[in-house]
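**Q** any chance you could fold what I've pasted below:
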Amino acid sequence: MKFNHEEEENNFSITRYESMLRSNDVKFFDSDEFESIIHHYLENGKIAKAKKAIALGLSQHPSSVNLKLLKVEVLVFENRLDKADTLLAQLHAIEPENEEVYIQKANILSKQNKHVKAIELLMMALEYTDDPADVYSLIGMEYLFMDDFENAKTNFMRCLEADDEDYSALYNVIYCFDFLDQHTEAIEYLNLFLDKNPYCEVAWHQVGKQYFDLKEYEKALAAFDFAIISDEYFIGAYLEKGKVLEKLGRYNEAIENYKITLELDDPTSFALLRIGKCHEKLGNKELAIQHYSKTVHEDPLLDKGWIAITDFYMRKRDYQKALYYINKAISIDAENVLYWKRYAKINNRLAFFEEAERGYRKALELGNYELETWLNRSDILKFLGEEDASIQCLKQAIEFYPDNAEIQYRLAGLYYQKQEYNNGELHLRKALKVDFEFHIILEELFENIFNLTIVKKIISEYQK
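**A** The predicted structure follows:
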């Protein structure tokens, strides 16, 4: 087994430093040791400890530019930009060719939304750096902040030319292609990248995803197979392969691939859910429900799991069980619109109309302004004898659907029912103008109103 000597030294420095802090006995560390200690704390989000190490480091090495740059990094992180700027100006005077000075200054400008100026400074950093990949990546990010995806893509590509193992840059290149809806171009680029890096599992994985988006499932399947050949422990490739096999109707093979992910790592709710869906498609009802149950046990916050169980029982017309599961889901997340819509639908089927109305009301309160939700709620309120509430509901719906005949016919019926004939006629005429054929709604929901002579007379005026 080969030990990383540098890592071992860093660990020794950190252990020795923390032992010094506990004993309050100040020991000497060289500036490189302080740098590795500070980087360790910053990477682990321990800002207070990093600041203490910077202060101690500068007390022992007051002229260290690198320690001062780390101080700048912390100041920028804490949004103390003026102080960071002042320190950077001093450092620039000392070392005008230090690329980190330009990078940190660009970081400040980026935080101030001055992205063009930040890019100018990063271009200057390129002249002095030994590591252009990092700088190109930072330039790419600045272009992303400006939604300039073409230039962002170009710079992430340059980053990969300098360092073809920077997979975050590869993901960012593909993100730009995706945003620009350039799937074919993405595949061409990835194939060129794979010519140089034939066993890059990340690139094969991304090729597969592009073909999947283009609905070229056989090609997607081949790409995911290559990703798995490149790395047989690549969970993402098995998951994506499973999705493709589902699309091709090869459900047993899809299940096998999802099962491999369960063996390679802790079970994921996504894999369990997909296995359940495949079993349901194959008619294995018991195995389907077993996996849906495992899904919500694994991740109670995954709404797709609760919805899968609920819909499973709704399709079987077992509304009592469907209600039981949707109630459990709501007890975990009462702000989920999809839960309340199902809650309303199930209670409606069970003829629990007060509860159904509550479900539709809750869905509307949570921002589900679909026409069906307004109409269902108003119909239930009418059925419950709450005519005024039903009218109020439909008036709110008109704000979202001003030219909808279904709303207007309902309002006409309700106003006639309340013997407010002028309002009834007003809405009836509006409805007939928008869609004459829909007057069947009046006949279905308000038969007694539909048969009134005055109503028949108005309808006949619009008959062609």
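
**Q** C-alpha from now on. contacts and neighbour counts both.
**A** OK.

**Q** center of this structure - which residue?
**A** L302 (13.0 Å; C-alpha atoms, centre = their mean).

**Q** neighbours of I459, how many?
**A** Counted with other C-alpha atoms under 10 Å, the neighbours of I459 add up to 16.

**Q** gap between the strand or helix carrying K49 and the chain center?
**A** Taking DSSP states H and E as the definition, one finds K49 inside helix 47-60. Centre-to-centre, helix 47-60 and its host chain are 38 Å apart (C-alpha atoms, centre = their mean, to the nearest Å).

**Q** show me what it is packed up against.
**A** Contacting helix 47-60 under the criterion 3 or more C-alpha pairs under 8 Å, 6 or more residues apart in numbering; DSSP states H and E are the following elements: helix 31-43, helix 65-77.

**Q** TSV for those helices, including distance to E387?
**A** Formatted as TSV, the helices and strands packed on helix 47-60 follow (distance: least, C-alpha to C-alpha, whole Å):
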stretch	distance to E387
helix 31-43	63
helix 65-77	59
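
**Q** most tightly packed of those helices?
**A** Among those, ranked by average contacts under mean count of other C-alpha atoms under 10 Å, first place goes to helix 65-77 (a mean of 20).

**Q** quick check: next helix or strand after that helix?
**A** Scanning forward in sequence from helix 65-77 by DSSP H and E, the next helix or strand is helix 81-94.

**Q** starting at the chain centroid, how far to the next helix-or-strand element following that next one?
**A** Proceeding C-terminally, helix 81-94 gives way to helix 99-111 as the next helix or strand, assigned by DSSP H and E. Here helix 99-111 is found 30 Å from its chain centre; the criterion is C-alpha atoms, centre = their mean.

**Q** mind listing what's buried along helix 99-111?
**A** Burial within helix 99-111, assessed by neighbour count using 16 or more other C-alpha atoms under 10 Å, is assigned to E99, E100, V101, Y102, I103, Q104, K105, A106, N107, I108, L109, S110.

**Q** which neighbouring elements make contact with whatever helix or strand comes next after that helix?
**A** Taking DSSP H and E as the definition, the helix or strand that follows helix 99-111 towards the C-terminus is helix 115-128. Helices and strands touching helix 115-128, as assessed by 3+ C-alpha pairs under 8 Å, 6+ apart, comprise helix 99-111, helix 132-145.

**Q** this one as well, want them side by side:
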Amino acid sequence: MNENFEDRDEVLATVRRFEDMVDRNEPVFFDLADFENIIDHYTSNTQYDRALQACEAAITQYPFSTELLIDRSQVLAMKGEYTAASTQIEDVAHLDPTNPDVAVTRGIIATQKGEFAEAVAFFLQAVENTEDRDDIFFNLGLAYQSWQKYKSAAKYYKQSLRLNPDNDVAVQELLYCLEVSERLESNLEFFRRFTDDDPYSALAWFNLGQAYYRAGKVDEAISAFEYAILIDAQYYDAHGYLASCYVTLERYREAIAEFELSHAEGTPTPEALCNIGECHEKLAEWDLARRFYQKAIDLDATMDEAWFGIGIIMQAQEKYFEAIHFFRKAVSLYDESVEYWLALAAAEYQIGNLASAIEAYEKATETGPDNKDGWLNWSILLYEQGNFDGAIDLMRTALEISPVEAELHYRLCAYLLAAGRYREAYQTLEQALTLDFDKHRLLFDYFPELESQQALARLIDQYRK
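**A** Okay, here's the model as predicted:
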């Protein structure tokens, strides 16, 4: 594992040297292997403009290297410049027609263009013309995954990992495909086999831990991450995942200790600081929580989770004006979080900003239309304003999106009763009782005065099992 860190550090040092030379406008000279590492670094971090810049510098120095021309074609494809990418790879095909990377690159271009069947054919052609190469199987996995054929994608990611267990991206994509196709549980053996083959591989234990964690087997995940750390005490990612396991189990003190070990000493990451802040928040240690969230923001001002975290602390202390400031900041940084919009709406409502609260609820339901809380909370606001028809309309809209959500039916029933529309209310109640009888208690939790309604009690009794 440490070798990997050393390799990674060497590559990063080379990348920094390249960037310094470019920034200073100096001539750039590197070994061919160094250039390959620089280009790989940029492409794996989706910095395609930088990758192309490195390709151009490398080709100036090594104009006859087909590898670099192939790299350039692949980077152009990733940038969406398909015509230029195709022209480049066809030039290489004329120079070196038997090079398997020609077929690989044609496959990458086809994948990027959404021509998946064609892409798969190119990659399979490349497999025939070469010894086992993990990157080709990985690309096959990507093509099938983009095609939403997750079972086939998983098959090729596995093949890729058998040849190169160090490919973390392949691990993540495989876990995703197994999750989406609901086959993670039945594939845990695949990850276990790596630890059987090499019990002293920290990486194998780490990957097994990730698989257990994603499968919801938290205790097994903890054991796997502990083995990884036993083999390599400085395996920072394993400490981070172990901390997340403890968070899942609400063991926040242990989580804090692991998050503190999830980075090199003295160089905390904004993510680690934010996670520690959240643990203190869960423990209702407001001052400590705020301090860590603030440290995260000092390191990275775009850390929306930390801004949101301080908002939550302010809200818990009933400092709603301050909470609004932090929630608005979080939403401005990441406006696709239903949770952020709901928190902002609630805070606005607390200080009587009804128009702003409604606007935030509107955003919440636009962002996550299938999240019932947005619709329910918004409807309560209208109900409390005496706007029963508005509340009814909202529930009907919500039910069009989530027709089998019993809670929405019960709430609609209550609003219809409040509006004096009894026949509709009883019809709605029948649907709700059919969907989930036990949730009828919600009706009385919201509106205790309904318990005295005889007709309602009789109807509920008819559905009692």
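
**Q** picking up where we left off before, pretty sure the residue nearest to the centre of the first structure contacts V296?
**A** Yes. Contact between L302 of the first structure and V296 holds when scored by C-alpha atoms under 8 Å: they sit 6.8 Å apart.

**Q** what touches both of those two?
**A** Common contact partners of L302 of the first structure and V296 (C-alpha atoms under 8 Å, 6 or more residues apart in numbering): S269.

**Q** ok, and what's touching the host helix or strand of Y416 of the first structure?
**A** Following DSSP H and E, one finds Y416 of the first structure within helix 405-417. For helix 405-417 of the first structure, the surrounding residues in contact (C-alpha under 8 Å, 6+ apart) are 375, 387, 391, 394, 397-398, 421, 423-428, 430-432, 434-435, 438-439, 441-442, 445-446, 449.

**Q** how far away from the center of its chain is the next helix or strand after it?
**A** The first helix or strand that comes after helix 405-417 of the first structure along the chain, using DSSP H and E, is helix 421-434. Relative to its parent chain, helix 421-434 of the first structure has a centroid offset of 45 Å by C-alpha atoms, centre = their mean.

**Q** equivalent analysis for stretch 132-147 of the second structure, please.
**A** A distance of 21 Å separates the centroid of the chain from that of stretch 132-147 of the second structure, by C-alpha atoms, centre = their mean.

**Q** quick one on the thing from earlier: K328 of the first structure is nearest to which of the helices and strands packed on helix 47-60 of the first structure?
**A** Taking C-alpha to C-alpha as the criterion, K328 of the first structure comes closest to helix 31-43 out of those, the separation being 40.1 Å.

**Q** for L248 of the first structure, what are its contacts?
**A** The neighbourhood of L248 of the first structure, defined by C-alpha under 8 Å, 6+ apart, consists of Y217.

**Q** average offset of stretch 392-400 of the first structure relative to the second structure?
**A** Once fitted to the second structure, stretch 392-400 of the first structure is off its aligned match by 3.0 Å on average (mean C-alpha distance after the TM-score superposition for the first structure).

**Q** now the helix holding Y416 of the first structure against helix 421-434, angle please.
**A** Counting by axes from the mean of the first three to the mean of the last three C-alpha atoms, to 10 degrees, helix 405-417 of the first structure lies at 160 degrees to helix 421-434.

**Q** tell me how far helix 405-417 of the first structure lies from the chain's centre.
**A** 41 Å.

**Q** same deal with stretch 94-102 of the second structure?
**A** For stretch 94-102 of the second structure, the gap between its own C-alpha mean and the chain's C-alpha mean amounts to 38 Å (C-alpha atoms, centre = their mean).

**Q** swap in stretch 341-360 of the second structure?
**A** The gap between where stretch 341-360 of the second structure is centred and where its chain is centred comes out at 27 Å by C-alpha atoms, centre = their mean.

**Q** list the buried ones in that stretch?
**A** Counting neighbours by 16+ other C-alpha under 10 Å, one finds that the buried residues in stretch 341-360 of the second structure are 341-350, 354, 356-358, 360.

**Q** endpoints of it, how far apart?
**A** Its start and end residues considered, stretch 341-360 of the second structure measures 6 Å (C-alpha to C-alpha, to the nearest Å).

**Q** same check, this time on stretch 434-442 of the first structure
**A** Distance across stretch 434-442 of the first structure, first residue to last, is 14 Å (C-alpha to C-alpha).

**Q** repeat for stretch 326-342 of the second structure
**A** Chord length of stretch 326-342 of the second structure, first to last residue, is 13 Å (C-alpha to C-alpha).

**Q** identify the residues contacting that stretch?
**A** 302-305, 307-308, 310-311, 343-344, 360-361, 363-365, 367-368, 371, 374.

**Q** which residues of the stretch 201-350 of the first structure fall in helices?
**A** Ranges of helices within the stretch 201-350 of the first structure are 201-213, 217-230, 235-247, 251-264, 269-281, 285-298, 303-315, 319-332, 337-349, based on DSSP state H, counting those that start in this stretch.

**Q** just want the angle from the fourth one to helix 269-281.
**A** Same thing as helix 251-264 of the first structure. 150 degrees.

**Q** output the contacting helices and strands for helix 251-264 of the first structure.
**A** Helices and strands in packing contact with helix 251-264 of the first structure are listed as helix 235-247, helix 269-281; criterion 3+ C-alpha pairs under 8 Å, 6+ apart.

**Q** now what about the last one, what contacts it?
**A** Helix 269-281 of the first structure is contacted from outside by 239, 246, 251-252, 254-255, 258-259, 261-262, 285, 287-292, 294-296, 298-299, 302, 304-305, 308, using C-alpha under 8 Å, 6+ apart.

**Q** one step back: any quick ChimeraX command for the buried ones out of the contacts of helix 405-417 of the first structure?
**A** Applied in ChimeraX, the following selects the buried portion of the contacts of helix 405-417 of the first structure according to 16+ other C-alpha under 10 Å:
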select :375,387,391,394,397,421,423,424,425,427,428,430,431,432,439,441,442,445,446,449
